[in-house]
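1. with the sequence up front, the predicted model follows.
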Amino acid sequence: MAFYAHKRVEPDGEMSRQTVYAHLIGTAQRAGQCLRSVGLENTGYLAGLLHDMGKYTEEFQQYLEAGDPGRRGSVIHTFQGCRYMMEIFHGEGATFPEIVCAELIAFAIGAHHGLFDCVDPAQRLGFSYRCEKKDISYEAAAAALLSEIPEREIRARFKKAAAEVDGIMGRLDEAYGDDRDYAFETGLLARLILSAVIEGDRHDTGAFMSGPHLRTWPEDMGPVWEGRLAYLEGKLAQFPQETPVEKARHAISERCRAFASREPGIFRLNVPTGGGKTLSSLRYALAHGRIYHKNRLIFVSPLLSILEQNARVIHEYVGDDGLILEHHSNVVQTGLSREELDERELLVQSWEAPIIITTLVQLLDTLFAGKTTAVRRFQALCGSVIVIDEVQTVPAKMLTLFNLAVQFLSEQCAATVVLCSATQPELECAAHPLREKPEEMVPRDETLWAAFHRTELIRLPDRRLEELPEWIAEQMETTESLLVVCNKKSEAAYLLEKTKSEEYGSFHLSAGMCMQNRRDVLEALRTALARREKVLCIATQVIEAGVDISFDAVVRLTAGMDSVVQAAGRCNRGGESRVPRPVYTVNCADEKLGMLRDIRRGKDATLSLMEAFQRMPEKLGGNLFSEEAIRYYYRAVYRDMAEGEQDYYIKEQGTSLFDLMADNRRYADEGCAGAEMFCLRQAFKTAGRYFSVFQEDTTDVLVPYGKGKELIAELCGERCRHDAEHRAAVLQEAAAYCVGIYPYQKKQLEEKGALHSVCDDCARALAEGFYDDTVGLVTETEKHEFWEVRE
């Protein structure tokens, strides 16, 4: 009997079929190739070879021939290969490396269409469930498999795979010993192997179903990096080196270039605002990639505003857009052909491009999220250079996950990781620290840093919110342009209302405004500044990063030092004044931050630093922006965190994501019968379901701002209801006219009849009268009680 894995209809109506054997070999080769650079080629190959063993059954063949989409997934085909690995290689007499290798491969096979828990919250054992499942035609599948792939070949491949796994487990044991971090890293190893299988399976299936779409790249990318480096350095050679700032930027770039010859590892890049960090890190990545034959370069930014700014620089100085994939929500795809759209979708799924520009959310999802589309990209991190911009924005709740993942990428995945920030977090002092302090790529040099000394930080006496408008008005008498950055939207709205004057232009920016509204305000604000008009801008932290704009003075309501430094970066940004300009920080004495825990913690740590600085300024570098001061700040932040708080605590489960992804003590305890038989006890599926980088209890609402009104009308029309492609294009354009609302806001708006669904409930739209072009989203509560609004 012939066994088929997939079928497709040809243009002439004939049916083509791919045999299971051909699919297994194609998947195995691709999975092995993905893991070659990290010494796991045989492990990946064998997992790919057995991943669809369950398709060697009559039940699956009948399902395939029936071609009923409604029955998708109704025939189990992932359990058989999982059981085969466990029965043949996990039995009595198996060595520890063989047991671990068998479990890793069995997990990859069993999870390639969806993660499963090795021990779940009900204390059920994932491997046992798959091995004991009845009516899956296991014996018939095994016999059919072995008729095409000899058992001796499988055993020989397993012996090589076990040796590969033994090597990695030895390194993990040496680094961590028998502790929880060791178990967590083992879980990441399982995810990596699974990633390669998913990539192999989807890649081979896609090639059969629709033909190869993707451009292929040489196995050795060194010559590609060499050519792009020469192009970049040719453009850099044209830069002037006359002013102190230009000379300092050149020196920083040269030091990054020289550092590229260092062995791969985890490094820090701390460059002052305006120091040319994007170009210097790109130059380093290209040079390091050429020397160490890296597979790809990955540039990560926390905010879309920063990403888009960095992307423009990277595109210009790489000089070949065909090398670059941008993976983020603001990519505009209009004008692309169907074939180009299909290719882009494939690239996004696999990150099969030499240079990736993406968000922190996408990177962390790749490492921890539960969807197989996210897991698939993990293999693309192997043998790469990963540059993470503004690393201090990694949420405090996931410091443990982040540190251990970065360590794994560096030590087990042959990746080089560059942590960029002007306020470097003390990751080596976290609860689960980086094992070694990352080396500075450009050690602080006062002779260089002096060129970027554009501001002076001044601490003001505490003031109540109602006292601030009078003080701001006084400053506007002597200041041409002033930026005030608040911690809450309600504070910004209140100050905007109380400081309006005919003597100057007033501007407002907050997350309550849709992106297009903020872009329009920024454009008007830049125009006013360029004309040297007198302006006051009241904003929230949305203006602090990735916004290239400069004011004569800045006021920052006390927050974390990372936020204070970012706000300071909007003052005298271009060195317009040779004399340092003031950046004021003021503690809002009656501020309520109960629901904003991270902001409150950062504010408390900053106040602690300022008090310490008053007592011993010389021990803190004589400057609140010094490395010593920033280190003090982060240690104060970490001290304030409860035990386990950095582990991503999950209240509903009574445990943490770290626990679920490590040894799973919450469920794989002494009362869990049989758990001791397995090395892998992680609750992968449960952990993936709970993982989210940022709070996701918001609902996106399309607002009637500018073209948003037309888009709402379009989505209510007949064409969007019946034309899926047109609807998708309109929804993509509408993203710039959306605002995220919290459950309490949603409830208020629904009670007022201010929300309605459009296009068969594919989106929500806000009614006229509930969006103000100046302050954004408004409700009756927010109009009258600015300082009582929950953020």
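-> Received it, and whenever you're ready, just let me know what you need.
2. CA atoms for contacts and neighbours, from now on please.
-> OK.
3. what's near enough to touch the residue lying closest to residue 461 once chain neighbours are set aside?
-> Using C-alpha to C-alpha, 6 or more residues apart in numbering and skipping the chain neighbours, the partner closest in space to residue 461 is residue 586 (6.5 Å). When the contact criterion is C-alpha atoms under 8 Å, 6 or more residues apart in numbering, the partners of residue 586 are 459-463, 555-558.
4. any idea how far residue 303 is from residue 586?
-> Here the distance between residue 586 and residue 303 works out to 26 Å (C-alpha to C-alpha, to the nearest Å).
5. for residue 251, same thing?
-> With the distance defined as C-alpha to C-alpha, residue 251 ends up 28 Å from residue 303.
6. who touches the helix or strand where residue 279 lies?
-> For residue 279, the host element (DSSP states H and E) is helix 277-292. Here helix 277-292 makes contact (C-alpha under 8 Å, 6+ apart) with 221-226, 228-229, 232-233, 252-253, 256-257, 259-261, 264, 271, 294-297, 310, 313-314, 384-385, 387.
7. run the last query once more with 6 Å
-> Outside helix 277-292, the residues that touch it by C-alpha atoms under 6 Å, 6 or more residues apart in numbering are 222, 225-226, 229, 253, 256-257, 260.
8. just the buried residues of those.
-> Neighbour counting over the contacts of helix 277-292 (16 or more other C-alpha atoms under 10 Å) leaves 222, 225-226, 229, 253, 256-257, 260 as the buried ones.
9. so which of these sit within helices?
-> Among the buried ones among the contacts of helix 277-292, the members falling in helices (DSSP state H) are 222, 225-226, 229, 253, 256-257.
10. output the contacting helices and strands for the lengthiest helix in the chain.
-> Longest helix in the chain, counting residues (DSSP H): helix 180-210. Applying 3 or more C-alpha pairs under 6 Å, 6 or more residues apart in numbering; DSSP states H and E, one finds that helix 180-210 contacts helix 20-34, helix 372-376.
11. now those helices as JSON lines including distance to residue 642 and mean neighbour count?
-> Formatted as JSON lines, these follow (distance: least, C-alpha to C-alpha, whole Å; neighbours: other C-alpha atoms under 10 Å):
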{"stretch": "helix 20-34", "distance to residue 642": "40", "mean neighbour count": "23"}
{"stretch": "helix 372-376", "distance to residue 642": "30", "mean neighbour count": "23"}
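12. hold the first one in mind and look at this next one:
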Amino acid sequence: MDWYAHTPKIPGAPWEPLREHLLRVAARAEGFASVLFPESRWAGAWARALGLLHDAGKYADAFQSLLKDGKGRVDHSTVGAVFALERYGDRSAAGWLLAYAVAGHHAGLPDGGGSGDGSLTVRLRKARIPDSVRADFLREVGPLLPAELPLPPFADPFAVALFARMIFSCLTDADALATEGYSDPETAALRGGQPDLPTLAAALRMHLAGKAAGADHSDVNRIRVEVLERCRDAAALPPGLFSLAVPTGGGKTLSSLSFALEHALRHGLRRVIYVIPYLSIIEQTAEVFRHAAFAGLPGAVLEHHSAYGPPGGFKDGDEEGVGPDRHKLASENWDSPVTVTTAVQFFESFFAARPSRCRKLRNVAGSVIVLDEAQLLPLPHLRPCLVLLEALARDYGCTVLLSTATQPALGRDQPLPFGLEGIRPIMPGDGAPALHRAMERVRVEHAGRLDDEALAGLLADDGNPQALCVLDTRGHAADLHRMLTERKVDGVRHLSAAMCAEHRSAVLAAIRADLDAKRPCRVVSTQLVEAGVDLDFPLVLRAMAGLDSIAQSAGRCNREGRLDGVGRVVVFDTERRNGLSDLNRRRDITKELMAARPWEEALRPDALSTYFHRLYGASLKKRTFDGGDPYDVARAWERLATTGRPDAFPFRAVAADFHLIDNEQVAVITPYTDEAKRWAVALRASERPGPLARKLQRFTVTIPRGQLARLMAAGIVEAIGEHGQFLLLTDCDGHYDAALGLTARDPRERTELENVV
């Protein structure tokens, strides 16, 4: 009998023989896994075994009948899991780690234990495998399976679970690519073709040389040159953990990219992954990389986040040789020399269970990971994030660079009960005070309590034609903007996450144009403007917040050092309340710290160091109230690191609970331009909505999931698509303000919707 894996899309084309598919997947997976451990190729045998086992259930007559008539459903994944345990031991880690991956290569990694039908133990117990399936598989494929699969002495069960996800990634990506190569060769041909790392490094060197030649000889530019030189020198050091602590405006973005590329070339690493906390920053950073550092090199940068649109927008044809299909394909497995992504996408993928989230993990091995604004790692998930970074550096040949203007205390000699060991600072620690003094361009002052009337008065003052006011919530920013607009103050603009990415980009461009032309420009913003957004104001007003946030806001003041004197950063107390516990805790620590020292010292390195020590210490004290780990509230690290048996890993349970942002958000399409409205109309009627939905990604606004039901009940948002998977703002003209973004007319709705960052 002949056995097949897939039927063709084109009528009359040959069916894919099952044995050939297993061999193709095994070969691909083995190649992917061979780079997981740079010093040894032993992991390749694991992945080869997975490739040979994963579709063993397709030897069943029932599955072959399914291919012929398309009727019914056959569980072909559990069969390979059973064979994995029979071949490599039902009490060994090898057998179980293979079984998790094979059983989950379509539905996702299962939990080992539990009584639900989806748990691996229940699936194995219910499995009924005909003797003919076992005989046919063992005859055709059995002799090709590796005889033994040694497991090296990983540090703890967390490291074993990470290895399970890595080989799962090798299998799922190999299976997807092999299947695509058979069923859709035209799509498969679109993959690859990006410039290599030597080409990108040479382009960046040329760009930086051009910038240096055209720069003036200010103190700020002198510091930027020093930072760049130290990054290039550090690139020669062995891979591992590094930190780059430079005051805002010191050129961290391109200097850290230079370190990453030069380090990768020196040590044979494969790619650069730039991890950024906010969407507002990622858009700017990718733009700098794509159109400045790597100008004329299409495909050099992959942006992977929820609001992504391809370079130049979606249009007919192929933009710069890289159409949206190529970007989509590269985002599936991060097969790109430089990937710019969000912290949510990066960290949640490593605790995910779905194949679509895990395919890319194998491409993280052997990479330089730049963690931009490292101080923004959320404290409730700090332990699993740091343990993951340490494991990637220790076991998977990665180099991790923590880049920040306010270096948090993340080493093991700090107040944390855990941390990263052996972090090497690129900028000498004893040089931090001198570097701060050289970059000192602002004076911080405290204005006491200011209500909105007083704030509006400061911003409307003719003596402050260009000023930035940073507030904590969308609602507060919207209310102050309305007040200024009603007073007909010149140059008023607004920025918040209530605006879609396309809207924010347009407003940021207008703000920069106003600043360059020295026109009146009064901007009211939430904290999304703080980290990495390249703006330069003579006056910045900041609602009382954590000292790290104040330092980031100060980075938008006199950024280029062009003022005759220093810029003003005015910190003020506000009567507005919010339910954001982490922001409030950081604010209270700042008030306590600065009560004992003058505000002009707020940005000094010793003040920031004390702030982070107290912040982490405050979180430690929280343990005594609820008994849980304040740095692992989802228990992601705890449940994986304390797993005593290989058959008990809770992969799916951890994936369900681990969310870097506590308030789960949903994306609402807000088509505020005429073109986007046409796309939205087409989306309603389309049988293949995926491409249209990608066009609308930059026209989405996230809201708390708890708010969605009320907005839908009010008819403000509706679910569209065959499965209701897309959320659409029903009346953009009525509920999307040209200045403020997404609003809700019902006052009860607005209170909840706008009390978020």
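-> Yep, that arrived. All values derive from a computational prediction rather than experimental measurement.
13. TM-score for these two?
-> Laid over one another, the chains give 0.87 as their TM-score (TM-score structural alignment, normalised by the length of the second structure), with 724 aligned residues with a C-alpha RMSD of 3.2 Å.
14. re earlier: among the ones in helices among the buried ones among the contacts of helix 277-292 of the first structure, which pair sits farthest apart?
-> Spanning the widest gap among those are 222 and 253, at 20.7 Å by C-alpha to C-alpha.
15. start and end residues in the second structure for stretch 481-491 of the first structure, please.
-> Taken onto the second structure by TM-score structural alignment, stretch 481-491 of the first structure occupies residues 466-476 there.
16. let me fix that, I meant to ask about stretch 380-396 of the first structure.
-> With TM-score structural alignment as the criterion, stretch 380-396 of the first structure aligns to 363-379.
17. try stretch 41-50 of the first structure
-> Residue span in the second structure matched to stretch 41-50 of the first structure, by TM-score structural alignment: 44-53.
18. stretch 345-353 of the first structure too?
-> Stretch 345-353 of the first structure corresponds to residues 328-336 in the second structure, going by TM-score structural alignment.
19. and if you look at stretch 261-278 of the first structure?
-> Per the alignment by TM-score structural alignment, stretch 261-278 of the first structure matches residues 236-253 in the second structure.
20. farthest pair in the buried ones among the contacts of helix 277-292 of the first structure?
-> Longest span within those, C-alpha to C-alpha: 222 and 253, 20.7 Å.
21. which stretches in the stretch 51-200 of the second structure count as strands?
-> Taking DSSP state E, counting those that start in this stretch as the criterion, the stretch 51-200 of the second structure carries no strands.
22. what segments of it are helices?
-> 61-69, 77-88, 93-103, 120-126, 131-140, 157-183, 185-189, 197-214 (DSSP state H, counting those that start in this stretch).
23. residue 305 of the second structure: which of these is closest?
-> Proximity to residue 305 of the second structure (C-alpha to C-alpha) singles out helix 157-183 among the helices of the stretch 51-200 of the second structure, at 19.4 Å.
24. can you pull the buried residues of that closest one?
-> Result for helix 157-183 of the second structure [16+ other C-alpha under 10 Å]: buried residues 157-179, 182-183.
25. that helix corresponds to what range in the first structure?
-> With TM-score structural alignment as the criterion, helix 157-183 of the second structure aligns to 183-209.
26. the inter-axis angle of the longest helix of the first structure versus helix 20-34?
-> Calculated by axes from the mean of the first three to the mean of the last three C-alpha atoms, to 10 degrees, helix 180-210 of the first structure forms an angle of 130 degrees with helix 20-34.
27. so how far is helix 180-210 of the first structure off the chain centroid?
-> 18 Å (C-alpha atoms, centre = their mean, to the nearest Å).
28. burial count for residue 650 of the first structure?
-> Neighbours of residue 650 of the first structure under the rule other C-alpha atoms under 10 Å: 16.
29. hmm, residue 656 and it touching each other?
-> Yes: between residue 650 of the first structure and residue 656 there is a contact at 5.2 Å, judged by C-alpha atoms under 6 Å.
30. follow-up on the earlier one: average offset between the match of helix 157-183 of the second structure and the second structure?
-> Average distance, stretch 183-209 of the first structure versus aligned residues of the second structure after superposition (mean C-alpha distance after the TM-score superposition for the first structure): 1.3 Å.
31. how many neighbours does the counterpart of residue 640 of the first structure in the second structure have?
-> Aligning on TM-score structural alignment places residue 640 of the first structure opposite residue 618 in the second structure. Residue 618 of the second structure has 15 neighbours, counted by other C-alpha under 10 Å.
32. show me what the helix or strand residue 618 of the second structure falls within is in contact with.
-> Taking DSSP H and E as the definition, residue 618 of the second structure sits inside helix 605-626. Helix 605-626 of the second structure has contacts (C-alpha under 6 Å, 6+ apart) with residue 408.
33. please apply the same query to stretch 235-245 of the second structure.
-> 259, 262-263, 393, 399-405, 407, 423-426.
34. distance between stretch 742-750 of the second structure and the chain's centre?
-> For stretch 742-750 of the second structure, the distance to the chain centre is 30 Å (C-alpha atoms, centre = their mean).
35. gap between the residue most central in space within the second structure and residue 458 of the second structure?
-> Geometric centre of the second structure, nearest residue: residue 342, 2.2 Å, by C-alpha atoms, centre = their mean. Taking C-alpha to C-alpha as the criterion, residue 342 of the second structure is separated from residue 458 of the second structure by 35 Å.
36. again with residue 376 of the second structure
-> 30 Å.
37. then residue 433 of the second structure?
-> Distance from residue 433 of the second structure to residue 458 of the second structure, by C-alpha to C-alpha: 32 Å.
38. out of these two, which sits in the busier spot?
-> A direct count of neighbours by other C-alpha under 10 Å for residue 433 of the second structure and residue 458 places residue 458 higher, at 17 against 13.
39. that one belongs to a helix, doesn't it?
-> Yes: counting by DSSP: H, G, I helix; E, B strand; the rest coil, residue 458 of the second structure is found in a helix.
40. and it, what's its match in the first structure?
-> Using TM-score structural alignment, residue 458 of the second structure lines up with residue 472 in the first structure.
41. how much space separates the residue nearest to that match when sequence neighbours are not counted from residue 466 of the first structure?
-> Leaving aside its chain neighbours, residue 472 of the first structure sits nearest to residue 499 (7.4 Å; criterion: C-alpha to C-alpha, 6+ apart). According to C-alpha to C-alpha, residue 499 of the first structure and residue 466 of the first structure sit 11 Å apart.
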